[in-house]
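>>> predicted model, plus sequence, below.
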Amino acid sequence: MSTNHAFPSVTVLGLGPMGRALAAAFLAAGVRTTVWNRTPGRDAELLVSGAASAATAEEAVAASELTVVCLVNYDASDAVLRRPEVEAALKGRTLVNLTADSPDRARDTGAWAAGHGIDYLDGAIMTPAPSIGGPEAVFIHSGPAALYERYAPVLAVLGGTHTHLGESIGRAAGFDIALLDIFWTAMAGYVHALALAKAEGISGRELAPFAQGIGAILPPLFAEFAEDFDSGSYSGAINPLTSGVSTMAHVVHTAEAHGIDSGVMRAAEGLTRRTIALGHGADGVSRLAEVLGRR
């Protein structure tokens, strides 16, 4: 593999599916790449592609100007990074943390990095490992703008789009958590719908095209409800809560008649009825977010 000297050297800590995909993308772009993983043996294909293997995390960090860490959560990354020998090796270098966790953990890690003389960017990967290196990949970052701009060219070889969301360290994790909230709530609704449909003699394959149609109407609603929420209008012109709660009750009744647990929908129905009781029945769905956010 020929080395592209236009890019700084990079170390990748963590060689799960995502970490291996990151390292492979750096190597494909000719970036001098060192890899390390807590469990040996996951770097074989990367070594064939030209990666250098480090025996320890501190050796790996010392090999490169830029270290990218991607582990399962911050408990795992803390166990690797917050050791005196690794902290000493990172001092004066740059760490980009693409480990998924909560905003408060990101802020805590940013404070730890600052206290040890480590330049730090936090981030998240919003697409699965096979997207890395291709146009579908989506990365979000937060931290010092000048630091992000310095390393944006080498991060860009990971493919897709990269967005710097601001200098506050926790912003990328905040976006990540909010977007995961959408994904997992939607998936919970879909698997509940599959179970309900089966109980009514409808196969998943029969339901799927209509489910995709429901999904297609959501993007414009997301934009509209966001505007309603930010402006405080909470418009119920399309579907007031008094109308929506009736259909929620129908879902709960039908599912529970088949013995299907409906805890998620019952929670949504309960929140909606509470919001109506507070005098907001003529408002739209965005009012629920305001009620949820009340202290």
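Perfect, I can see it now.

>>> from here on, just use CA atoms for contacts and neighbour counts.
OK.

>>> now the strands for the stretch 151-295 of the chain?
In the stretch 151-295 of the chain, the segments counted as strands under DSSP state E, counting those that start in this stretch are 161-164.

>>> the stretch 1-150 of the chain too?
10-13, 33-36, 52-53, 66-69, 94-97, 119-125, 138-142.

>>> residue boundaries of the helices in the stretch 51-200 of the chain?
Here the stretch 51-200 of the chain has its helices, by DSSP state H, counting those that start in this stretch, at 57-62, 74-81, 84-90, 103-115, 145-156, 171-199.

>>> now those helices as JSON lines including mean neighbour count and distance to residue 27?
Below are the helices of the stretch 51-200 of the chain laid out as JSON lines (neighbours: other Cα atoms under 10 Å; distance: least, Cα to Cα, whole Å):
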{"stretch": "helix 57-62", "mean neighbour count": "23", "distance to residue 27": "16"}
{"stretch": "helix 74-81", "mean neighbour count": "16", "distance to residue 27": "23"}
{"stretch": "helix 84-90", "mean neighbour count": "17", "distance to residue 27": "22"}
{"stretch": "helix 103-115", "mean neighbour count": "17", "distance to residue 27": "27"}
{"stretch": "helix 145-156", "mean neighbour count": "15", "distance to residue 27": "11"}
{"stretch": "helix 171-199", "mean neighbour count": "16", "distance to residue 27": "26"}
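
>>> turn these into TSV, columns for distance to residue 227.
Formatted as TSV, the helices of the stretch 51-200 of the chain follow (distance: least, Cα to Cα, whole Å):
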stretch	distance to residue 227
helix 57-62	45
helix 74-81	34
helix 84-90	43
helix 103-115	24
helix 145-156	28
helix 171-199	17
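
>>> of the ones you listed, which is nearest residue 32?
Closest approach to residue 32 among those (Cα to Cα): helix 145-156, 10.9 Å.

>>> mind giving me the packing neighbours of the closest one?
strand 119-125, strand 161-164 (3 or more Cα pairs under 8 Å, 6 or more residues apart in numbering; DSSP states H and E).

>>> most tightly packed of these?
Highest mean neighbour count among the helices and strands packed on helix 145-156 (mean count of other Cα atoms under 10 Å): strand 119-125, with a mean of 25.

>>> residues contacting that one, please?
92-100, 106, 110, 113-114, 137-144, 147-148, 169-170, 172-173, 176 (Cα atoms under 8 Å, 6 or more residues apart in numbering).

>>> tell me which residues of stretch 231-247 come out buried.
For stretch 231-247, a neighbour-count test (16 or more other Cα atoms under 10 Å) marks 234, 235, 236, 240, 241, 242, 245 as buried.

>>> next step: these restricted to helices.
Within those, residues falling in helices by DSSP state H are 241, 242, 245.

>>> ok, structure two:
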Amino acid sequence: MITHSNKALTVLGLGDMGSALTRSWLAAGYDVTVWNRSPRTVPEAATVAATVSEAVTANRLVVVCLLDDASVRASLDGVDLTGRDIVNLTTSTPGEARALSDWIGARGGRLLDGGIMAVPSMIGVADSGAYVFYSGCEEAHETHVAALAVPAAVNYVGPDPGFAALYDMALLSAMWGMFAGATHAFALIGGEDISPMEFAPLMVAYQQAMAEYAYGTAAQLASGDYTEGVESNLAMMVSTNATLLRTAAEQGVSAELLTPFMALMDRRVAEGGGKESTTGVVDLLRQRVSAATEARGSQPG
């Protein structure tokens, strides 16, 4: 029988993140029913369901934290979702989230998709900075926001079920770019009598200062004027790139983490964007994807 209590929910998936989420709700006094695809240690005080159907039947709010989109569909396939609010915290793409919303809706449920911006050790810890992007059914969000706020702060980004995943992946993409730059920097100093421990705070401070560059990019994208407020233009940056590449060669370091972006910068200058900032590269990336999509669409089936 479905439970309508505001202090009860189901968690499907007891990996590191699913277990951390479960422990946070239990600590806050929630009744938590759990199910995992394989035998696993269960957080104390949780109620273990023998089957996924039993777990879903137990509560209106069902939180899913599995490996991928395919595992979510495989686990819920054949389960009656009528009246259930499915909160999917499984990492997915925007397209997968939108398709899953339709799939769950066709089975009588409502989807609220989420992107967790934290590691398990941050879950349920006050002031850890953990938060979760949510998007999809607004009514489901409003109904369960108090429960969802227990493990991490809630950031609802709209009714489009794909937006939480998009925000998540966009920020992760920015992170990987930062990691790539840091990796290259450490490689450059690696063969010299320079302490990486002493170098790290210099790099962190510089990266933090440079991070505000994003505000300028956002303003230029909003206005459409990519020369607005530019002090170091793209042509100047491209000329500096040659020195960066020579330095890498001198230090015996591969430049493969840098050259893809540099190639796009070169192309934008060649197309007349030398007085811009790097914002024009955003357009280049989107044009490349659009051209590839059109090319695939024009191929005979």
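On my side now, so go ahead. Worth saying up front: this structure is predicted, and the values here are computed from it rather than measured.

>>> next, the TM-score between them, please.
Here the TM-score for the pair of chains, by TM-score structural alignment, normalised by the length of the first structure, is 0.90; 282 aligned residues with a Cα RMSD of 1.6 Å.

>>> turn the strands of the stretch 1-150 of the first structure into TSV, columns for distance to residue 200 of the first structure.
Compiled in TSV, the strands of the stretch 1-150 of the first structure are given as follows (distance: least, Cα to Cα, whole Å):
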stretch	distance to residue 200 of the first structure
strand 10-13	49
strand 33-36	51
strand 52-53	56
strand 66-69	47
strand 94-97	47
strand 119-125	38
strand 138-142	38
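
>>> between the ones you listed, which one is closest to residue 214 of the first structure.
It's strand 138-142; of the strands of the stretch 1-150 of the first structure, that one is closest to residue 214 of the first structure (Cα to Cα) at 24.2 Å.

>>> mind listing what the corresponding residue of the first structure for residue 104 of the second structure touches?
When the first structure is aligned by TM-score structural alignment, residue 104 of the second structure is paired with residue 113. Counting by Cα under 8 Å, 6+ apart, residue 113 of the first structure touches 119, 120.

>>> ok, now how distant is residue 113 of the first structure from residue 292 of the first structure?
34 Å (Cα to Cα, to the nearest Å).

>>> then residue 163 of the first structure?
Noted for residue 163 of the first structure: a distance of 28 Å to residue 292 of the first structure, by Cα to Cα.

>>> could you do residue 142 of the first structure as well?
Per Cα to Cα, residue 142 of the first structure is found 26 Å from residue 292 of the first structure.

>>> these two: who's more crowded?
Using other Cα atoms under 10 Å as the criterion, residue 142 of the first structure and residue 292 rank with residue 142 on top: 25 against 10.

>>> what does that one align to in the second structure?
In the second structure, residue 142 of the first structure lands on residue 135 (TM-score structural alignment).

>>> which residue in the first structure aligns with residue 172 of the second structure?
Match for residue 172 of the second structure (TM-score structural alignment): residue 180.

>>> OK, contacts around that match?
Taking Cα under 8 Å, 6+ apart as the definition, residue 180 of the first structure has no contacts.

>>> distance of it relative to residue 159 of the first structure?
For residue 180 of the first structure relative to residue 159 of the first structure (Cα to Cα), the value is 21 Å.

>>> how many residues are close by the spatially closest residue to residue 90 of the second structure that is not a sequence neighbour?
Once flanking residues are discounted, residue 90 of the second structure sits nearest to residue 65: 4.8 Å by Cα to Cα, 6 or more residues apart in numbering. A count of neighbours around residue 65 of the second structure, defined by other Cα under 10 Å, yields 25.

>>> and residue 222 of the first structure, what pairs with it in the second structure?
Match for residue 222 of the first structure (TM-score structural alignment): residue 214.

>>> and the strands of the stretch 1-150 of the first structure: which comes nearest residue 255 of the first structure?
Nearest of those to residue 255 of the first structure, taken as Cα to Cα: strand 119-125 at 35.5 Å.

>>> relative orientation of the closest one and helix 171-199 in degrees?
20 degrees (axes from the mean of the first three to the mean of the last three Cα atoms, to 10 degrees).

>>> centre of the chain to strand 119-125 of the first structure, how far?
The chain centre lies 12 Å from the centre of strand 119-125 of the first structure; the measure is Cα atoms, centre = their mean, to the nearest Å.

>>> quick one: average offset of that strand versus the second structure, please.
Once the two are superposed, strand 119-125 of the first structure sits an average of 0.7 Å from its aligned residues in the second structure (mean Cα distance after the TM-score superposition for the first structure).

>>> for stretch 245-256 of the first structure, same thing?
Mean for stretch 245-256 of the first structure is 2.4 Å (mean Cα distance after the TM-score superposition for the first structure).

>>> where's the residue lying closest to residue 79 of the second structure once chain neighbours are set aside relative to residue 276 of the second structure, distance?
Of all residues not flanking residue 79 of the second structure in the chain, residue 53 sits nearest, at 5.7 Å (Cα to Cα, 6+ apart). With the distance defined as Cα to Cα, residue 53 of the second structure ends up 57 Å from residue 276 of the second structure.

>>> how close does the match of residue 104 of the second structure get to residue 121 of the first structure?
10 Å.

>>> same thing with residue 183 of the first structure?
Remark: distance between residue 183 of the first structure and residue 121 of the first structure (Cα to Cα) = 25 Å.

>>> what does residue 102 of the first structure give?
Distance from residue 102 of the first structure to residue 121 of the first structure, by Cα to Cα: 15 Å.

>>> that older thread, neighbours of the match of residue 222 of the first structure, how many?
For residue 214 of the second structure, using other Cα under 10 Å, the count is 11.

>>> how about residue 120 of the second structure, what's its match in the first structure?
Per TM-score structural alignment, residue 120 of the second structure is aligned with residue 129.

>>> ignore what I typed, I meant residue 47 of the second structure.
Matched to the first structure by TM-score structural alignment, residue 47 of the second structure sits across from residue 52.

>>> now do residue 198 of the second structure
Aligned partner of residue 198 of the second structure by TM-score structural alignment: residue 206.

>>> okay, which residue is most central for the first structure?
residue 176 (3.8 Å; Cα atoms, centre = their mean).

>>> show me the contacts for that residue.
100, 124, 126.

>>> shared with the second structure, which of these?
Here is what carries over to the second structure from the contacts of residue 176 of the first structure, by both residues aligned by TM-score structural alignment, their matches' Cα atoms under 8 Å: 124, 126.

>>> identify the residues contacting the counterpart of residue 160 of the second structure in the first structure.
Residue 160 of the second structure maps onto residue 168 of the first structure when the alignment is built from TM-score structural alignment. Contacts of residue 168 of the first structure were listed using Cα under 8 Å, 6+ apart, and they are 142, 143, 144.

>>> same question, residue 125 of the second structure
Residue 125 of the second structure neighbours (Cα under 8 Å, 6+ apart): 151, 152.

>>> what distance do you get for it to residue 135 of the second structure?
The value you get for residue 125 of the second structure to residue 135 of the second structure, if Cα to Cα is used, is 23 Å.

>>> no further questions, thank you.
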